[in-house]
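In: I'd like to go over a predicted model; first the sequence, then the structure.
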Amino acid sequence: MSITLSDSAAARVNAFLANRGKGFGLRLGVRTSGCSGMAYVLEFVDEPAAETPCLKTKA
């Protein structure tokens, strides 16, 4: 499985981070949810945790 971030999506993420005035990037996760069992979670990250793997792309 691969994750692709388009140029326009990267620009939007960077714009959101700029509007917040802080931030390191975007965290993508999966959690259990409802009947289907899994749901994607997206959240802004101000500082990455030491144990969190980071992928830098289109920054």
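Out: That came through, no problem.

In: rest of the way, CA atoms for contacts and neighbours
Out: OK.

In: what does the host helix or strand of Arg12 contact?
Out: In the assignment (DSSP states H and E), Arg12 maps to helix 7-20. The contact list for helix 7-20 (C-alpha atoms under 8 Å, 6 or more residues apart in numbering) reads 23-26, 44, 58-59.

In: included below, for side-by-side comparison, is a second structure:
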Amino acid sequence: MPIQLTEAALGRMHTFLARDPSAIGVRFGIRKTGCSGYAYTVDLAQSIAENDSVFDHDGIQVLVDAKALPFVEGTEIDYRRQGLSASFVFRNPNVTGECGCGESFTVDTKD
């Protein structure tokens, strides 16, 4: 199941990419952190690596490396504004737990 983007996330990513003409897309992944284990990362991508999966959404290339894909496959990325705050919001069907502050998440790995 691929990564999905809402209209709001697409709009925000188009804005980011327009500011950096050298970027070819958006890199979506995870990093170890927090009390639950992982946090999402969203950065501009300058190149496609050999182990990347590439998902195209309305001209936006979303790149996910092979190590992160099992943790984020099927995630829907949204973008929300609430008052003075704005951020990407992730609906990940693989999440089995989240920390109280909402900054990190856990997934069951199949070893």
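Out: The structure has been received and is ready for your questions. Fair warning: this is a prediction, and the values are worked out from it, not measured in the lab.

In: what would you report as the TM-score here?
Out: The TM-score (TM-score structural alignment, normalised by the length of the first structure) is 0.79; 59 aligned residues with a C-alpha RMSD of 1.7 Å.

In: on that earlier part again, tabulate the contacts of helix 7-20 of the first structure (CSV), appending distance to Asn14 of the first structure.
Out: Compiled in CSV, the contacts of helix 7-20 of the first structure are given as follows (distance: C-alpha to C-alpha, whole Å):
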residue, distance to Asn14 of the first structure
Gly23, 9
Phe24, 10
Gly25, 8
Leu26, 9
Phe44, 11
Lys58, 9
Ala59, 8
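
In: now the buried members of the residues you listed.
Out: By neighbour count, with 16 or more other C-alpha atoms under 10 Å, the contacts of helix 7-20 of the first structure hold 23, 25-26, 44 as buried.

In: most widely separated two among the residues you listed?
Out: Greatest spatial distance among these (C-alpha to C-alpha): Gly23 and Leu26, at 8.4 Å.

In: tell me, what's touching the two both at once?
Out: 44-45.

In: which ones are touching the residue of the first structure positioned farthest from its centre?
Out: Here the centre of the first structure is the reference, and by C-alpha atoms, centre = their mean the most remote residue is Cys35, at 24.2 Å. For Cys35 of the first structure, the contact set (C-alpha under 8 Å, 6+ apart) is empty.

In: that's all I had, so thanks and see you.
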